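Visitor: Mind folding the following:
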Amino acid sequence: MSSQKITADAAGTWKLGDLPVHRLGFGAMRLTGSAAFHHGTPGDRDRSIAVLRRAIDLGVNHIDTAAFYFSSLRSANELINSALSPYPDDLVVVTKVGPHRTYSGEWGTAARPDELRGQVEENLRQLGRDHLDVVNLRRMPSYDSVAEHFGALAELREAGLIRHLGVSNVTAGHLAEARAIAPVVCVQNRYAVDRPDPDGDALLRLCGELGIAFVPFYAVAGDAGEHGATTAHDEEVRAVARAHGASPAQIRIAWTLHQGPHVLAIPGTGNPGHLAENVAAGAIRLTDEERRRLDALRRKAR
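Guide: Next up, the predicted model:
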């Protein structure tokens, strides 16, 4: 399909609390280069800044980022600040806390509850903001309960450093724990058309019933995860792509958005051409039969 003149509003809108966003957003992890979480060659700074500005031109008003998105010489938050500050009034920047990386790039132990304020303040400093629109608590394997960590973020929300809260990498039980402490506006979990996840569909539906945004990550990457978009597309995905004159990646995004009006997509890229294709995927309308075929693919992957 042609991506000319297709903007993010084609995907529709949802509210993160009181903040309206287009359902097709942008994930900032890939801006730092192919080695976002590893030592290696950083991405091109000028191209990354151009991608961010082009995203705004294409109507994107929801950017997902984190202070731990960096590689040698490149920080996603710093790039966002340099490219977009002063920020458009309608832009919602969502960040996350919990994981910890040293300045050399090594992963450390998960942040303790009393360390989360420092992570929030680091995001504020890097982004040049006096408050953060949305902060997701990324649940780490080292703790089963989210109550103490989420409670620490709720205190920062009451102090005015954070406007809204979300959770990431959680179960329905964790979501209930968090909601008992403070309002939750989004759940960010791994979710893709071809990825086995027995509980993911139920959590997605629960979020819809509660009016909470469900925001899949690695929806395009699939099993490739942080390494980028997968090339291992099932033949069903390829067949639907051919029918729409689209790429398999676009069909993966379109299928994600078709899971419910509360489902948001945050595909990331450091490539201007891929950015336009990702945004254009928000205009793809799958037929009922195509959805059934792709839904069956997900069931088969379990």
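Visitor: hey, let's count contacts and neighbours off CA atoms from now on
Guide: Fine.
Visitor: and residue 113, how many neighbours does it have?
Guide: As a burial measure, the neighbour count of residue 113 was computed by other CA atoms under 10 Å and equals 16.
Visitor: what about the strands in the stretch 51-200 of the chain?
Guide: Counting by DSSP state E, counting those that start in this stretch, the stretch 51-200 of the chain has these strands, from start to end: 62-64, 70-71, 74-75, 92-97, 132-138, 162-168, 186-188.
Visitor: Which of those sits closest to residue 216?
Guide: Set against residue 216 and scored by CA to CA, the strands of the stretch 51-200 of the chain come closest in strand 186-188, at 5.6 Å.
Visitor: Helix or strand next in line after that closest one, which one?
Guide: Taking DSSP states H and E as the definition, the helix or strand that follows strand 186-188 towards the C-terminus is helix 200-210.
Visitor: ok, now which ones touch the residue nearest the centre of the chain?
Guide: Compute the mean C-alpha point of the chain, and by CA atoms, centre = their mean the closest residue is residue 266, 4.3 Å away. Contacts for residue 266 were tallied using CA atoms under 8 Å, 6 or more residues apart in numbering; they are 24-27, 63-64, 215-217.
Visitor: Out of the residues you listed, list just those in helices.
Guide: Among these, DSSP state H puts none in helices.
Visitor: And this one, please, so the two structures can be compared:
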Amino acid sequence: MQTFPLGSFQVGRVGFGAMQLPGPGVFGPPRDREQALAVLRRVIELGINHIDTSQFYGPNVANELIREALHPYPADLALVSKVGARRDDVGAWLPAQQPDELRAGIEENLRTLDTDRLAVVNLRVHSGDPSVPAPLDPELFDRQLTAMIKARDEGLIGGVGLSAVGLDHLRFALNRTDIACVQNAYNLVDRSSQPVLDECTERGIAFVPFFPLGSGFFAENPVLGHPDVKREAERLRRTPAQIALAWTLSVAPNVLLIPGTSSVAHLEENTAVDFVTSV
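Guide: Next up is the predicted model:
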């Protein structure tokens, strides 16, 4: 598998996202705990060394499953998390954007994963809709970056990442510190983050698209149902998901995928995307 730097790690370009391991709505326990643990163990067996997670997946559920399945962790495994949000008692997504909340989120991720250091932690800039970057608030963003940089300098995280940001956020952050990765919504249908991706490509920064197969929060999926995707899937005898993932990989060499699933079969399909598609 091709690799690309992610902070101090060299990771395969196809990783794994843990968002689908908790229950419906990324809230509560998984439907099948043993299956969730089997998926995580199969991740390592397949040679995947990049897992994306967060304490607010569950909350705590995804991290605790990762710890149970994989601890002690392989030395080359890049565990990446994110901060900037929290969940209430009924599963609503709420902002947690103040510097002390970011620090608490980092520490909670470390505790629930039972590790002293995370490869990267992404600062999720909260706008209510994760696919739409919030407007840049320079004063708040500067204080947020200070908290993230402090955590890195203290050795709690290996690198600072950004999530759900615009080009102005990225350039502002790069004037203060190195950025290990950017995690934004991006797929065949939604390319609104193309300017951010282009900047990352030019600067050699990993770009990690979420929703590469379209958002699972909507009943109809415009990516997997796209006519070109369905045509290529039939022509190449692949699944629509494989076509969409392969297309995303082909966009730029710094793109790292983190498709998520709670199925071992789908996990194995998602890793078999090392081919060229003309979509």
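Visitor: that older thread, now check the second structure for the residue matching the residue nearest to the centre of the first structure.
Guide: Structural alignment places residue 266 of the first structure opposite residue 258 in the second structure (criterion: TM-score structural alignment).
Visitor: Same question for residue 156 of the first structure.
Guide: Residue 156 of the first structure maps onto residue 151 in the second structure when the alignment is built from TM-score structural alignment.
Visitor: Leaving out the residues flanking it, which one is nearest to residue 250 of the second structure?
Guide: Residue nearest to residue 250 of the second structure in three dimensions, not counting chain neighbours: residue 276, with 7.3 Å by CA to CA, 6 or more residues apart in numbering.
Visitor: quick one, strands of the stretch 201-302 of the first structure?
Guide: Using DSSP E, counting those that start in this stretch, the strands of the stretch 201-302 of the first structure run over 213-214.
Visitor: Quick one: the helices in it, in order.
Guide: Ranges of helices within the stretch 201-302 of the first structure are 235-244, 248-257, 272-280, 288-301, based on DSSP state H, counting those that start in this stretch.
Visitor: between the second one and helix 235-244, how big is the angle?
Guide: Orientation check (axes from the mean of the first three to the mean of the last three CA atoms, to 10 degrees): helix 248-257 of the first structure against helix 235-244 gives 100 degrees.
Visitor: Provide the aligned range in the second structure for helix 248-257 of the first structure.
Guide: Under the alignment (TM-score structural alignment), helix 248-257 of the first structure falls on residues 240-249 in the second structure.
Visitor: Residue in the second structure paired with residue 277 of the first structure?
Guide: Alignment of residue 277 of the first structure against the second structure is given by TM-score structural alignment, with residue 269 as its counterpart.
Visitor: Also residue 35 of the first structure?
Guide: Aligning on TM-score structural alignment places residue 35 of the first structure opposite residue 25 in the second structure.
Visitor: State the number of residues packed around that match.
Guide: One way to gauge burial is a neighbour count; for residue 25 of the second structure, by other CA under 10 Å, it gives 14.
Visitor: And the one 4 residues further on, by the same measure?
Guide: Applying other CA under 10 Å, we find 17 other residues in the vicinity of residue 29 of the second structure.
Visitor: Over to residue 176 of the first structure?
Guide: Under the neighbour criterion other CA under 10 Å, residue 176 of the first structure is assigned a count of 13.
Visitor: go on, the one 10 residues further on?
Guide: Counted with other CA under 10 Å, the neighbours of residue 186 of the first structure add up to 27.
Visitor: same check, this time on the one 10 residues further on
Guide: Residue crowding around residue 196 of the first structure was assessed by other CA under 10 Å; the count is 15.
Visitor: From residue 298 of the first structure, how far off is it?
Guide: Between residue 196 of the first structure and residue 298 of the first structure the computed distance is 7 Å (CA to CA, to the nearest Å).
Visitor: cool, residue 130 of the first structure as well?
Guide: In this view, residue 130 of the first structure and residue 298 of the first structure are 42 Å apart by CA to CA.
Visitor: All good on my end, thank you.
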